[in-house]
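# Sequence and predicted structure are below.
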Amino acid sequence: MLRRPQDCRRRVMKMTETFLKPMHPEGWKFVPVFAAVTLVLFLIWQPLGWIGLGLTVWCYYFFRDPKRAVPQNRGLLVSPADGVVSLIGPAVPPPELGLGPQPLLRVSVFMSVFNCHVNRAPIAGEVTAVAYRPGKFLNASLDKASEDNERNALAIRLDDGRQIAVVQIAGLVARRIVCWTKPGQTLRTGERFGLIRFGSRLDVYLPEGVQPQVALGQTMVGGETVIALIGQEAPARSVRID
C-alpha cells in the first residue's frame, strides 16, 4: 500500500519534533563554544572530534526548552522541574524569605545533568520575595544541600493569601543559578522563571496542612506533574512499587 505524500510529511514532522527540541536562549552561550572546540578536535584527531560532537549534542539537549501541557485547574501545584523526587519531609523554609521559623512540608526534585533544566512556577501567584544566597556546591541530592549550597529562593503568594516557597539549589556540577523573575511579578502556573546550569535541585515548601500527591523516587515532569492540591482536602498519596 502506497503512502500518501501528506502522511509521509506528517511522519517526518513527528520524528523531527521528537528529536529536535527548542533551545533556551541561555544555551547560545555554550553550544557554539562546544561546536567550535569539536571542530578543532576533528582537525587534531578524528576520534576526539566524535567525542566533542557527543558533548555538543548533550549540551544542546541540556538547554532544551520543550513545550509542556500545563494543567489549568485551580489549586493544582505542579513540579517546578524535571527530575526525581529525592526528599519529602518537614523543613524550615529559607529565612531570607521571611516565611517564619515553623517547618513546612518540603518536596525536593533532583535534576541530573540529563534532565531539562528550565524551571517553572509551581502555581499561579504574586512573587513577594526573591532572595539569592551564595554557598557551597555539595551533591544536591543530600539533605544538607538545602542549608549549605548556593541557592535562590522565591516566595509566591496565592489568591487566598497563603504562600509557598520554591528554591533553586546549585549542585556538585551546577555553578550558575539563573532567575529572571522579580518581586511584584505575577506568575502563571508552569510559567518559566529561571534555570540552573548543569545539574541541581528544586525545593517546594507547601502551605501548612497541604499533603503531597507524589512519592519518593517518582519521576517528575516540570510544569505537568501535580505535586499537591491547594484548597482541597486530600490525604498524602500512597503508592505501590511494582
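Nice, I can see it.
# rest of the way, CA atoms for contacts and neighbours
Fine.
# For the residue nearest the centre of the chain, list the residues it contacts.
By C-alpha atoms, centre = their mean, the chain has its centre lying nearest to Ala81, at 2.2 Å. Residues counted as contacts of Ala81 (C-alpha atoms under 8 Å, 6 or more residues apart in numbering) are 109, 111, 116-120, 202, 220-223.
# let's bring in a second one:
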Amino acid sequence: MFHKEGGKIILIATTLSVAILLLSKEFITTFWLLKSVQIATLILLIVVLQFFRNPKRTVEINDNHIIAPVDGKVVVIEEVFEKEYFKDKRMQVSIFMSPINVHVTRYPVNGKVKFSKYHPGKFLVAWHPKASEENERTTIVIDNPVFGEILYRQIAGALAKRIVNYAEEGMQVVQGEDAGFIKFGSRVDLFLPLGTQINVKLNQKAVGGKTIIAIKS
C-alpha cells in the first residue's frame, strides 16, 4: 500500500521508467550500457516506491500511552525550554527518519487539536540542534485527557522539501491515525510534560503507531 501523497510522484516515476526502459532497448546497442541503464532505472523506481509505502498497522489505542508518531531512530531525550507554545520546560523526545524509513506521520495520542501552525524555514540536516527552531516545520498541539497538552513538531531535513499536515485546530483526532507526511528525510520532535515516564532509550528504533514513547503511571 502506498500513501496518497505519493500518487503523483509515483505516476511520474513509473511513466518515466517505462519510457526509459523502452527507449534504451531501442537506441542503446552496447549490451553492458543497456543493462546498466535498465538496472539504474529500476533501482530508482524501487527507491521512490519504498519511500511512499504506507504499511497497514493495527494500533492498540490507550490514553495512558504516547506512541511513536513516525518510524526512525530516537536521537534526543532531554529536558528543554519549549519557546513557541508552552513557553516553559518540557521533556523532548526526537525521532530522526532516514530516506529509507516510512515517512507517514501518525497522531501520538487521542484528543482535540488545540494548535496547528506551519513555519517556513531553512533545510538544515534534520539532526542539527537548531533544526527544531530554524527549519521548515509544523507545530501541532493535542489536548489529551490523561497527559494534557502534547506538542509534536514535523521538521523538514536537508532533503525534505514538503511537509504535509492534516491536523486542524478543533479537530478530534484518534491515536495512530494518519496525521500527515514528510517527503524525503526528516525528523519529528515530541514535547511532553515534565515527569512523564519515558519508555524509550537513545538510538532505539521506533516504529510509528507501535512503539510506546511514554507511559502514564
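Thanks, I have the structure now. Quick caveat, the model's predicted, so the values are computed rather than measured.
# hang on, the earlier thing: so which two of the contacts of Ala81 of structure 1 are the farthest from each other?
The span of the contacts of Ala81 of structure 1, defined through C-alpha to C-alpha, is set by Met111 and Gly223 at 14.2 Å.
# Cross the contacts of Ala81 of structure 1 against strands and list the overlap.
109, 111, 118-120, 202, 220 (DSSP state E).
# Distance to Arg192 of structure 1 and neighbour count added to those residues, as TSV?
Listed next are those as TSV, based on distance: C-alpha to C-alpha, whole Å; neighbours: other C-alpha atoms under 10 Å:
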residue	distance to Arg192 of structure 1	neighbour count
Val109	16	29
Met111	16	25
Val118	7	24
Asn119	6	24
Arg120	4	24
Leu202	13	27
Met220	16	22
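# And the strands in structure 2, which stretches?
Read by DSSP E, structure 2 holds these strands, from start to end of the chain: 65-67, 72-82, 88-97, 104-106, 111-119, 137-144, 148-156, 162-165, 172-173, 178-183, 186-192, 197-198, 205-206, 212-215.
# Quick one: closest of the ones you listed to Val48 of structure 2.
Sorting the strands of structure 2 by C-alpha to C-alpha, the top spot, which is the nearest, belongs to strand 178-183 at 10.7 Å.
# quick check: that closest one aligns to which part of structure 1?
With TM-score structural alignment applied, strand 178-183 of structure 2 matches the range 192-197 in structure 1.
# post-alignment, the matching stretch versus structure 2, mean distance?
Following the fit onto structure 2, the mean deviation recorded for stretch 192-197 of structure 1 is 0.5 Å by mean C-alpha distance after the TM-score superposition for structure 1.
# Show me the contact partners of that stretch.
The set of residues external to stretch 192-197 of structure 1 that reach it, using C-alpha under 8 Å, 6+ apart, is 117-121, 168, 170, 174-181.
# which of those residues count as buried?
In these, burial by neighbour count holds for 117-121, 168, 170, 174-177, 179, 181, counting by 16 or more other C-alpha atoms under 10 Å.
# Quickly check those residues for the two that are furthest apart.
Largest separation among these by C-alpha to C-alpha: Ala121 and Arg175, giving 21.5 Å.
# that older thread, which among the buried ones among the contacts of stretch 192-197 of structure 1 gets closest to Val31 of structure 1?
Using C-alpha to C-alpha, His117 is the member of those that sits closest to Val31 of structure 1, with 15.0 Å.
# In a markdown table, list the contacts of Ala81 of structure 1 along with distance to Asp7 of structure 1.
Compiled in a markdown table, those are given as follows (distance: C-alpha to C-alpha, whole Å):
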| residue | distance to Asp7 of structure 1 |
| --- | --- |
| Val109 | 40 |
| Met111 | 37 |
| Cys116 | 31 |
| His117 | 34 |
| Val118 | 33 |
| Asn119 | 36 |
| Arg120 | 35 |
| Leu202 | 42 |
| Met220 | 33 |
| Val221 | 30 |
| Gly222 | 32 |
| Gly223 | 31 |
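# closest to Thr186 of structure 1 among these?
Ranked by distance to Thr186 of structure 1 (C-alpha to C-alpha), these are led by Arg120 at 12.9 Å.
# Just confirm that closest one contacts Pro80, I think it does.
Yes - taking contacts as C-alpha atoms under 8 Å, Arg120 of structure 1 lies within contact range of Pro80: 4.6 Å.
# Now do the shared contacts for those two.
Between them, Arg120 of structure 1 and Pro80 share the neighbouring residues 190, 222-223, with contact defined by C-alpha under 8 Å, 6+ apart.
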